[in-house]
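S.K.: the following block contains a protein sequence and its predicted model.
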Amino acid sequence: MLSKRVKYALAHLSHHQHIARLARPNLRRVQKGDRNILTSAFVVPRAALKCRPSKRIKIMSQPRNVNKKFDPTKAATGYPRIHPKTLNAQTSKRTVDLALPKRSIVVATKTFATGNKTMTIIIKDLLSRIHNSRYQKYRMLCNALARQRAAREAKQRKKLHMALSKPEDWTRHKEVLKRLAEPKPIPTPRVHTRGKWRKFDPTRVEFLSMPVTKDSPESRDPFKVPPSALTYVITKRIKEIAFKKNPPEYIPPKIPGAVSPAAVKAVASPRTIILAKPAVRPAGVETDLKEDAFSVPRQALKARCPPRIRRLARPKTYGKS
């Protein structure tokens, strides 16, 4: 897409004038000053005056040590503060279950409380709670798993004893155990040998400590034509764009009642044919006809025309008439 400058040049300038303007040197690119030299070194930029300090800058701008005066009203009390949620806390089921004693201890104390009714009631209550607690069930499950594991190990031990029935098997088994019982050899750590240290070069350090200077580019000759412009070959597209277009001076207006040739040659689709048919209604009901053709409904009288409908209600203009 052509820019506005090119369009203006094509409309108001000739081909020779346009090429002459493009051949002028751009003074902004030719005249460049030194970047390291400031015109006004003590002027604060406008952006620095208008900027708002961030939270981090406000924190960093405060002094390190601030001596605050002692205020007895704001001093802390001698006792630690207890949170209200801690005071209003309720024990959970897990805490209650963990607080229960072991079943073996309760059973042992049951023998000493044979004559005391209160103690027997308390012990029975504790035993029922221990029995119904989930940790007791978990303990029973763990004990059952331990018994299964012990039975499995005993079975494997029995199989091993049957497999090592001969004295030759026992000797081989002892050799394997002896080999497995030997400690693993500790690997020797690898020693990384570094190369020789490079000698200290003070000239290199001085060169690295020097500040970086920005050199201004060399000034160009504004009247020198580059060799690429001399050997340039114009393309066909640029030849076409270089000349002004001749638009038609007169556009004939459209006839309102005329049918376009595309509409005459168009073939209706099946969906269009279905939509073009009138709606099928029961006999005796004529909903399309109004008794009073000039009556206006109340909603139409109260309606307000939005700006979008006003814009759409304007007639279209086709070119110059």
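M.R.: Cool, got the structure.
S.K.: make it CA atoms for all contacts and neighbour counts henceforth
M.R.: Noted.
S.K.: report the longest helix in the chain, please.
M.R.: In the chain, assigned by DSSP state H, the helix with the most residues is helix 134-163.
S.K.: hey, what's the angle from the strand or helix carrying His131 to helix 134-163? Just curious.
M.R.: In the assignment (DSSP states H and E), His131 maps to helix 117-132. Interaxial angle, helix 117-132 versus helix 134-163 (axes from the mean of the first three to the mean of the last three CA atoms, to 10 degrees): 60 degrees.
S.K.: quick one: list the elements packing against the longest helix of the chain.
M.R.: Here helix 134-163 touches helix 93-99, going by 3 or more CA pairs under 8 Å, 6 or more residues apart in numbering; DSSP states H and E.
S.K.: mind giving me the packing neighbours of the helix it packs on?
M.R.: For helix 93-99, the elements it packs on are helix 134-163, judged by 3+ CA pairs under 8 Å, 6+ apart.
S.K.: show me which residues of the helix it packs on are buried.
M.R.: Buried residues in helix 134-163, counting neighbours by 16 or more other CA atoms under 10 Å, are found at Gln136.
S.K.: what is the subsequent helix or strand relative to it?
M.R.: That would be, after helix 134-163 and using DSSP H and E, helix 167-181.
S.K.: before we go on, here's another structure to hold up against the first:
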Amino acid sequence: MHKVSRSSKCCPTFDHLPENMNCFLPDISNSWQRLLERHKHMFTRRKRLLKIAQHNRPIRGRFIPKCPCKYKKPIEFVRETPTRTRTEQLALPAVRKLLLFKEDVKELFEPLRTFTINRLIRLSLLSVYSRLSNIQPPQKKVPVHKWDDAEWKKHIKYLKRLAKPKKEPKQPKLPVNKMKLESMSRFKELALPKTYEESMKEPWALTPAMKNYEPTENIKKMAQPIIHDDSALIQSFPIPINPTALTYKATKRIKEIATPREKGVGESDLKENPFSISPNALKARTTARIKELAEPKEYENAHIRENPFAISPAALKAKASPRIIELAKPKGSS
């Protein structure tokens, strides 16, 4: 941080740009003139556009540039600290080295210098590379407490108690609320075997009501036999032909379907003697392949062997394994 004094006389007031632009460098002036010429040719002047482009607000007066510094009090300019870059974070000392250095100089340095070391430790711990590598500050080693004889005896006694098998508690018998057998009359009745009553049909007998019964008209009508008309089943011979069938004229399609199917004439039908042999067939000579195919094929009967008790040479040379010898022993033999 640094302070710079500012007052009302420090800010210079700039004049307006001159109308003659030739005071600038020649190349900038030339490019400016070219832009102006190009703008004049491209822009179409219209009254409506010019009217819209005019400033509607009233101009109060000529603008006079003034110094922004209204107060005589000096202004303090604070420099913004930049964010730490990769190089700065890598340049920070290691956390463990700083902690060891702090332990060594804790009694030699002043508190202000110790505060600076703490700030460096905090920056190193919070850096990106420390977080990625999960660096933790070293912890103080806790000395291991050694047991004496009394503690060892107590521990052995506890281990012996844990080594014993767990005794399961006896489960108490729950009272069963059931009825006595003597008072269970309904259960005794259900326990008896089921008996089935056979319904015997009474013999038929002519009752007095049946003797004096008079049938109704509907019963009399239903009692009469059904008379069938046999005229449809009996036909006179010859059967009469319908008069329409006698005067019917067959169409071209019916005549085509009524004609029998034509079959091609075979070679045997063209010959005078179909059982005669041609001279070429009498002069022909059979080849070796035809003779081989003409012979009947012999099939080997694999079910019946000439010597069923013959042993193959491979079986004579074979050596039985311990497992086969074990399986060959009769069952129950040691």
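M.R.: Sure thing, it's come through. None of the values given here were measured: they were computed from a predicted structure.
S.K.: fetch the TM-score of the aligned pair.
M.R.: TM-score of the superposed chains, computed with TM-score structural alignment, normalised by the length of structure 1, equals 0.17; 91 aligned residues with a CA RMSD of 6.3 Å.
S.K.: quick one, what contacts Ala300 of structure 1?
M.R.: By CA atoms under 8 Å, 6 or more residues apart in numbering, Ala300 of structure 1 lies in contact with nothing.
S.K.: please identify the helix or strand for it.
M.R.: Using DSSP H and E, the element containing Ala300 of structure 1 is helix 298-302.
S.K.: go on, Lys160 of structure 2?
M.R.: helix 149-163.
S.K.: likewise for Glu76 of structure 2?
M.R.: Glu76 of structure 2 belongs to strand 75-77, assigned by DSSP H and E.
S.K.: please identify the buried residues of the very next helix or strand once past that strand?
M.R.: Using DSSP H and E, the helix or strand that follows strand 75-77 of structure 2 in sequence is helix 86-91. Judged by neighbour count using 16+ other CA under 10 Å, the buried positions of helix 86-91 of structure 2 are Gln89.
S.K.: just checking, what packs against the helix or strand following helix 86-91 of structure 2?
M.R.: For helix 86-91 of structure 2, the following helix or strand on the C-terminal side (DSSP H and E) is helix 95-104. Applying 3+ CA pairs under 8 Å, 6+ apart, one finds that helix 95-104 of structure 2 contacts helix 111-125.
S.K.: compute the inter-axis angle for the helix it packs on and helix 95-104.
M.R.: Angle of helix 111-125 of structure 2 versus helix 95-104, following the same axes, to 10 degrees, is 160 degrees.
S.K.: other SSEs contacting helix 111-125 of structure 2?
M.R.: If you count contacts as 3+ CA pairs under 8 Å, 6+ apart, helix 111-125 of structure 2 packs onto helix 95-104.
S.K.: report the buried residues of the helix it packs on.
M.R.: Buried-residue list, helix 95-104 of structure 2, by 16+ other CA under 10 Å: Val95, Arg96, Leu98, Lys102.
S.K.: I'd like the residues you listed as CSV, with distance to Leu316 of structure 2 appended.
M.R.: Listed next are those as CSV, based on distance: CA to CA, whole Å:
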residue, distance to Leu316 of structure 2
Val95, 85
Arg96, 84
Leu98, 89
Lys102, 93
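S.K.: pick out whichever of those sits closest to Leu327 of structure 2.
M.R.: Arg96 (75.2 Å; CA to CA).
S.K.: what about the closest one, distance to Asp269 of structure 2?
M.R.: 120 Å (CA to CA, to the nearest Å).
S.K.: check Val4 of structure 2 too.
M.R.: Distance of Val4 of structure 2 to Asp269 of structure 2, given as CA to CA: 137 Å.
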